[in-house]
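**Student:** Sequence plus predicted model, see below.
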Amino acid sequence: MQLTAPITLESSHVRLEPLTAEHAVDLAAASVGLEHAWYTSVPAPADVPADIARRLEMRDAGEMNPWAVVRGGIAVGETTFCSIDQANRHVEIGHTWLGPAAQRTAVNTAAKLLLLGHAFETCEAIAVEFRTHWHNRQSRAAIARLGAKQDGILRNHRLGPDGTLRDTVVFSILPHEWPAVRLNLQERLARG
């Protein structure tokens, strides 16, 4: 299966639905109260429709596969396959954010379990990558808890909207690591 193919992924904890404009109202509500730190790119409530449109444009260009993260029938965040390199079966999981009510719940763990399972077991990925800003310590810790290994730091990797330079921390999971990562995530979900 292609990494860009639209698909719904679901578990008892979360449902990942192909992102559509119909998710905008829920996602705008979910983004209320989020701290919009300078090193993240979470949309403000009024910017959610434009964020969805941008993600859908990238989907149509074959660069991204975006999902709405749904819990209890309500979209509580977004996530994507991005930096898709289908020829090399390489993908990044990123552009993820969750509203405050979904943070520190099973939602992120369950979503990552679904995405990684789809990447490795269905799409036969040979590497799944995660990237985050050096200053986003919360994200770095969450990625490490998944079982991803830090590959390195891309220094002065990008310019931020305000002109600041971004150092990007790169993590990855490889196919031979996936069984242990899967067991770790399943155990975390079972513990609640």
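**Tutor:** Received it, and whenever you're ready, just let me know what you need.

**Student:** Every contact and neighbour count from this point should use C-alpha atoms.
**Tutor:** Noted.

**Student:** Can you verify my assumption that residue 82 contacts residue 96?
**Tutor:** No - assessed by CA atoms under 8 Å, residue 82 is found out of contact with residue 96, at 10.4 Å.

**Student:** who's more crowded, the two?
**Tutor:** In this view residue 82 and residue 96 are compared by other CA atoms under 10 Å, and residue 82 has more residues nearby, 24 against 19.

**Student:** Against residue 70, how distant is the more buried one?
**Tutor:** The gap separating residue 82 from residue 70 is 19 Å, by CA to CA, to the nearest Å.

**Student:** next, the one to line up against it:
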Amino acid sequence: MSFPIDPTAEHKGAALAALRQPIIDWVHKAAEEMFHECPKAESRDRQPYGYNGTREIEIGGLHLILVRSMHSTRSTKYDGFFDIARRADDNLEPAREARIKTALTKKLPKLLTCGGEGDVTVLVLEYSDIALTHHVLIAEALENLIAQGVAMPDQVFIADTTLPRPWDFYQPITDGALTIEMEHIEIEPPEEIGY
């Protein structure tokens, strides 16, 4: 089953909890329907493309998609396995910009206060999901936020931690000036990072 990448954007606390049972009930009903459509994987002669059942619904403003896929050549190891995934819509830019703006809202007040007192301010933005973003897209989102009047620290680094090591660092903002054309710096992270 997949659901929108940010399912809690419109629902919080009790409102979100109230959606759980209707979602569970729908999954049970839709899964049973798809099971009856194809109780077992048929031979390739009978169903050359296997079975791919899909059900979609909107519950409380959440667009949910449930998929059941079977094929005669596929291992039965995961038969009955239920997986939940977040789904990104076609246009990720507003979501990416909103996520970066949220990160900045949490970090910038303290940094900008220090900057106002004469300190050099440094912000590191980390991403670990190459499927949804990369350093240029983050830099472009920063550029859009700057155009909207959002103040930035003196130095901003983007840390690509998609691989265990080494990490790639990019610097879109150097001494207050933004650039999209960035060289990467490889940094070997410590063996263990304490938070």
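**Tutor:** Done, it's in. Remember, it's a predicted structure, so these values are computed and weren't measured experimentally.

**Student:** Please work out the TM-score for the two chains.
**Tutor:** Aligned and superposed, the two chains score 0.30 in TM-score terms (TM-score structural alignment, normalised by the length of structure 1); 91 aligned residues with a CA RMSD of 4.8 Å.

**Student:** rewinding a little: hey, what's in contact with both of residue 82 and residue 96 of structure 1?
**Tutor:** When CA atoms under 8 Å, 6 or more residues apart in numbering defines a contact, no residue borders residue 82 of structure 1 and residue 96 alike.

**Student:** how long is stretch 59-75 of structure 1 end to end?
**Tutor:** When the termini of stretch 59-75 of structure 1 are compared using CA to CA, they are 19 Å apart.

**Student:** Can you list the buried residues in it?
**Tutor:** 59, 62-71, 74-75 (16 or more other CA atoms under 10 Å).

**Student:** all helices of structure 2, in order?
**Tutor:** Counting by DSSP state H, one finds helices in structure 2 at the ranges 13-37, 93-116, 135-147.

**Student:** Just tell me which of those ends up closest to residue 185 of structure 2.
**Tutor:** helix 135-147 (12.3 Å; CA to CA).

**Student:** got the buried residues for that closest one?
**Tutor:** Quick answer for helix 135-147 of structure 2 (16+ other CA under 10 Å): 135, 136, 138, 139, 140, 141, 142, 143, 145.

**Student:** Just put these in a markdown table and tack on distance to residue 15 of structure 2.
**Tutor:** As requested, the buried residues of helix 135-147 of structure 2 are exported to a markdown table (distance: CA to CA, whole Å):
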| residue | distance to residue 15 of structure 2 |
| --- | --- |
| 135 | 35 |
| 136 | 36 |
| 138 | 32 |
| 139 | 35 |
| 140 | 34 |
| 141 | 31 |
| 142 | 33 |
| 143 | 35 |
| 145 | 31 |
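
**Student:** Next, give me the two most distant ones among these.
**Tutor:** 135 and 145 (15.3 Å).

**Student:** Can you name the residues that contact residue 186 of structure 1?
**Tutor:** Going by CA under 8 Å, 6+ apart, the list of residues near residue 186 of structure 1 reads residue 113.

**Student:** And it, which helix or strand is it part of?
**Tutor:** Using DSSP states H and E, residue 186 of structure 1 sits in helix 178-191.

**Student:** Quick check: buried residues in that helix?
**Tutor:** Neighbour-count burial for helix 178-191 of structure 1 [16+ other CA under 10 Å]: 178, 181, 182, 184, 185, 189.

**Student:** May I ask which two of the residues you listed are separated the most?
**Tutor:** It's 178 and 189 that sit farthest apart of the buried residues of helix 178-191 of structure 1, by CA to CA, at 16.3 Å.

**Student:** sec struct for the nearest residue to residue 172 of structure 1 once chain neighbours are set aside, please.
**Tutor:** Spatial nearest neighbour of residue 172 of structure 1, chain neighbours left out: residue 129 (4.2 Å); criterion: CA to CA, 6 or more residues apart in numbering. With DSSP: H, G, I helix; E, B strand; the rest coil as the basis, the three-state label of residue 129 of structure 1 is strand.
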